[in-house]
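Q: pasting the structure only:
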């Protein structure tokens, strides 16, 4: 079964808001054995909506629409859908009572615009919206299905879970779909592809591998399609295990896990506390670590040390080292690790110093030159990154590599 997604709204087309509805709907449809044949955004006007409907119906069994169901004059979805499917807009008393009750609970009275909102297509099955005033609408048209839902995300999600997905599953034959996602860090997709090329070549036709790269990380998604879900999941699990064993040094988790959470588990399992010292990343690594609930069980704290004076005063970095090698150097980040453990605490530390950009580079140390170090009182390991010229991406890239370097350090020096 194929579905086509249409979001309606000028605010999406002009970039005023981001279309998160389609991403969530696509994910849910796929998890329930349905394929998304296409996604489009239509303006708040009849011609554009009609064109999107015709496109969707030519490619899919069901067209799912969000947006354009509010009480204002620019919300024209109902009118267009009624005309497109051969229906008429008629006043719907039950919908108006629902709108009235909603506003009474807020201590307000509905307006005339809300009364107009209660006019519904007479050929639609109305779907109860427990989270708002605009009901969803289900149309049968030419042997296919059209579904219209509010654009407010929490209203759409409620309708999808409680009304739309159960109806779609009951109406269309569906094939089983299973996904497993392996999460890797520290290695680019081309190098990963080289390491698993032989495994990938032996995948059966009904199981596909996708590479989903991000800054410093790559997700490997195995997707299988078949007739029986239980046997399919067992088969995909078996393949995921083979890929994970091949990439055991860089796979840190699966599914929705996060690298900072995986590192936190390693620290907590080993009874270690971490401290951080950051220059060009401005506390970003500390932010990643503390975004995990319970991080106080393994994170002592951190220092943001941009100036050379602060590196000396807070961490005890040698003025001679700074003078001889410069702040962006292996020697300085190694001393920062030692000083962080000594003055901030913890058994292990991360230190970062670099040129995030867009300015500040020199011929021998261009923008994107970033030194990382991870260590304890006995051993320190350093890494030079050659990043790009975009400041924000450089910071994110550095954060991912810092956590990866820490994870590798813990596995090597604190094995269980």
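A: Looks like it came in fine. Small disclaimer: the values here were computed from a predicted structure and weren't measured.

Q: CA atoms for contacts and neighbours, from now on please.
A: Noted.

Q: what's the spacing between residue 336 and residue 408?
A: Shown here: residue 336 relative to residue 408, a distance of 19 Å by CA to CA, to the nearest Å.

Q: let's bring in a second one:
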């Protein structure tokens, strides 16, 4: 399963808010065996949301959009998603009923836009907050508040699945440039994905759906490099 993550918010682009939602979602999706193809942040603009969601909807099995749900002037995510799939935005009866039954809101208490979802969307209850989410075709709209987003994702997590992967990390006390030939040989000999991440040491990440391939690749690599001293249990 291939998924794209789109985070919406001028505050993210301005650096006022750290984009923790994308990191959390990618970790969860990876744990579910899902491949995250894209992470993109867009402003609170209907046209930008629509363009990016439309593109990723055509390329991926699912698109997750976080942020911009609610009744305020900059909450335009539902409009952007609706535009991406050629639908209108309209009051959603299930959302009204849920807010009334579960949150105690009367219809007159709800600001315009709180229950407006793309036509024929599946409403996702917001157990932590107020603004509901939605599923439109294979596009999932979650709130931007981290606690709300996490709870809503967990309610549909079973809809995201793929082949489970195994990962090993080898910490190496050499310069990354010195490892180029050995990493090339590793990639040629073993059916694993290899990532190389420099820092205090070079961490080489080995990933595959085949545990035996990862174990064999790790043995091969550790026999040919100078290992770094590290307290990281994953290394």
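A: That came through fine. Here the structure is a predicted model, which is why all the values come from computation and not from measurement.

Q: TM-score for this pair?
A: Laid over one another, the chains give 0.82 as their TM-score (TM-score structural alignment, normalised by the length of the second structure), with 230 aligned residues with a CA RMSD of 2.9 Å.

Q: Neighbour count: residue 336 and residue 408 of the first structure, which is higher?
A: The neighbour comparison of residue 336 of the first structure against residue 408 (other CA atoms under 10 Å) goes to residue 336, with 31 against 17.

Q: what's the counterpart of the more buried one in the second structure?
A: Using TM-score structural alignment, residue 336 of the first structure has no partner in the second structure.

Q: what about residue 336 of the first structure, is that helix, strand or coil?
A: helix (DSSP: H, G, I helix; E, B strand; the rest coil).

Q: Is it correct that it is in contact with residue 351?
A: Yes. With contacts counted by CA atoms under 8 Å, residue 336 of the first structure reaches residue 351, the gap being 5.9 Å.

Q: so what sits against both of those two?
A: Here residue 336 of the first structure and residue 351 have residue 277 as joint contacts, going by CA atoms under 8 Å, 6 or more residues apart in numbering.

Q: just how off-centre is stretch 23-40 of the second structure within its chain?
A: Centroid separation for stretch 23-40 of the second structure versus its chain: 5 Å, with CA atoms, centre = their mean, to the nearest Å.

Q: And it, what's buried?
A: Neighbour-count burial for stretch 23-40 of the second structure flags 25-26, 28-36 (criterion: 16 or more other CA atoms under 10 Å).

Q: next one: stretch 62-77 of the second structure
A: For stretch 62-77 of the second structure, by 16+ other CA under 10 Å, it's 62-71, 75-77.

Q: Now check residue 219 of the first structure against the second structure: what is it aligned to?
A: Counting by TM-score structural alignment, residue 219 of the first structure lines up with residue 203 in the second structure.

Q: Just give me the neighbour total for that match.
A: Neighbour tally, residue 203 of the second structure, other CA under 10 Å: 21.

Q: would you say it is within a strand?
A: Yes. When three-state DSSP is applied, residue 203 of the second structure is found to be in a strand.

Q: Let's see which of the buried residues of stretch 23-40 of the second structure end up in helices.
A: Among the buried residues of stretch 23-40 of the second structure, DSSP state H puts 25-26, 28-31 in helices.

Q: that older thread, which ones among the buried residues of stretch 62-77 of the second structure map onto helices?
A: Counting by DSSP H, the part of the buried residues of stretch 62-77 of the second structure found in helices is residue 77.

Q: Among the buried residues of stretch 62-77 of the second structure, find me the one that's closest to residue 49 of the second structure.
A: Of all these, residue 77 has the smallest distance to residue 49 of the second structure: 6.8 Å, by CA to CA.

Q: Roughly how far does the closest one sit from residue 200 of the second structure?
A: Taking CA to CA as the measure, residue 77 of the second structure falls 41 Å from residue 200 of the second structure.

Q: Report the aligned residue range of the second structure for the longest helix seen in the first structure.
A: Secondary structure assigned by DSSP H gives helix 391-413 as the longest helix of the first structure. Following TM-score structural alignment, helix 391-413 of the first structure has no partner segment in the second structure.

Q: Measure how far that helix is from the centre of its chain, please.
A: How far helix 391-413 of the first structure lies from its chain's middle: 19 Å, per CA atoms, centre = their mean.

Q: Tell me the buried residues in that helix?
A: For helix 391-413 of the first structure, by 16+ other CA under 10 Å, it's 391, 394-410.

Q: Is it correct that residue 174 of the first structure is in contact with residue 1?
A: Yes. Using CA under 8 Å, residue 174 of the first structure makes contact with residue 1 at a distance of 6.1 Å.

Q: Between these two, which contacts overlap?
A: Counting by CA under 8 Å, 6+ apart, the residues touching both residue 174 of the first structure and residue 1 are 33-34.

Q: how would you label the most far-flung residue of the first structure relative to its centre: helix, strand or coil?
A: Distance from the centre of the first structure peaks at residue 320, with 44.6 Å (CA atoms, centre = their mean). State at residue 320 of the first structure, reduced to three classes by three-state DSSP: helix.

Q: Map it across to the second structure for me.
A: Structural alignment (TM-score structural alignment) places residue 320 of the first structure against a gap in the second structure.

Q: Relative to residue 312 of the first structure, how far out is residue 320 of the first structure?
A: 10 Å.

Q: What of residue 245 of the first structure?
A: For residue 245 of the first structure, the distance to residue 312 of the first structure - CA to CA - is 44 Å.

Q: More neighbours: the two, which one.
A: residue 312 (17 against 11).

Q: Output the contacting helices and strands for the helix or strand harbouring that one.
A: Element membership of residue 312 of the first structure, judged by DSSP states H and E, is helix 308-315. Packing partners of helix 308-315 of the first structure (3 or more CA pairs under 8 Å, 6 or more residues apart in numbering; DSSP states H and E): helix 330-343.

Q: helix/strand/coil for the residue nearest in space to the middle of the first structure?
A: Geometric centre of the first structure, nearest residue: residue 256, 8.9 Å, by CA atoms, centre = their mean. Put simply, residue 256 of the first structure is coil when judged by three-state DSSP.
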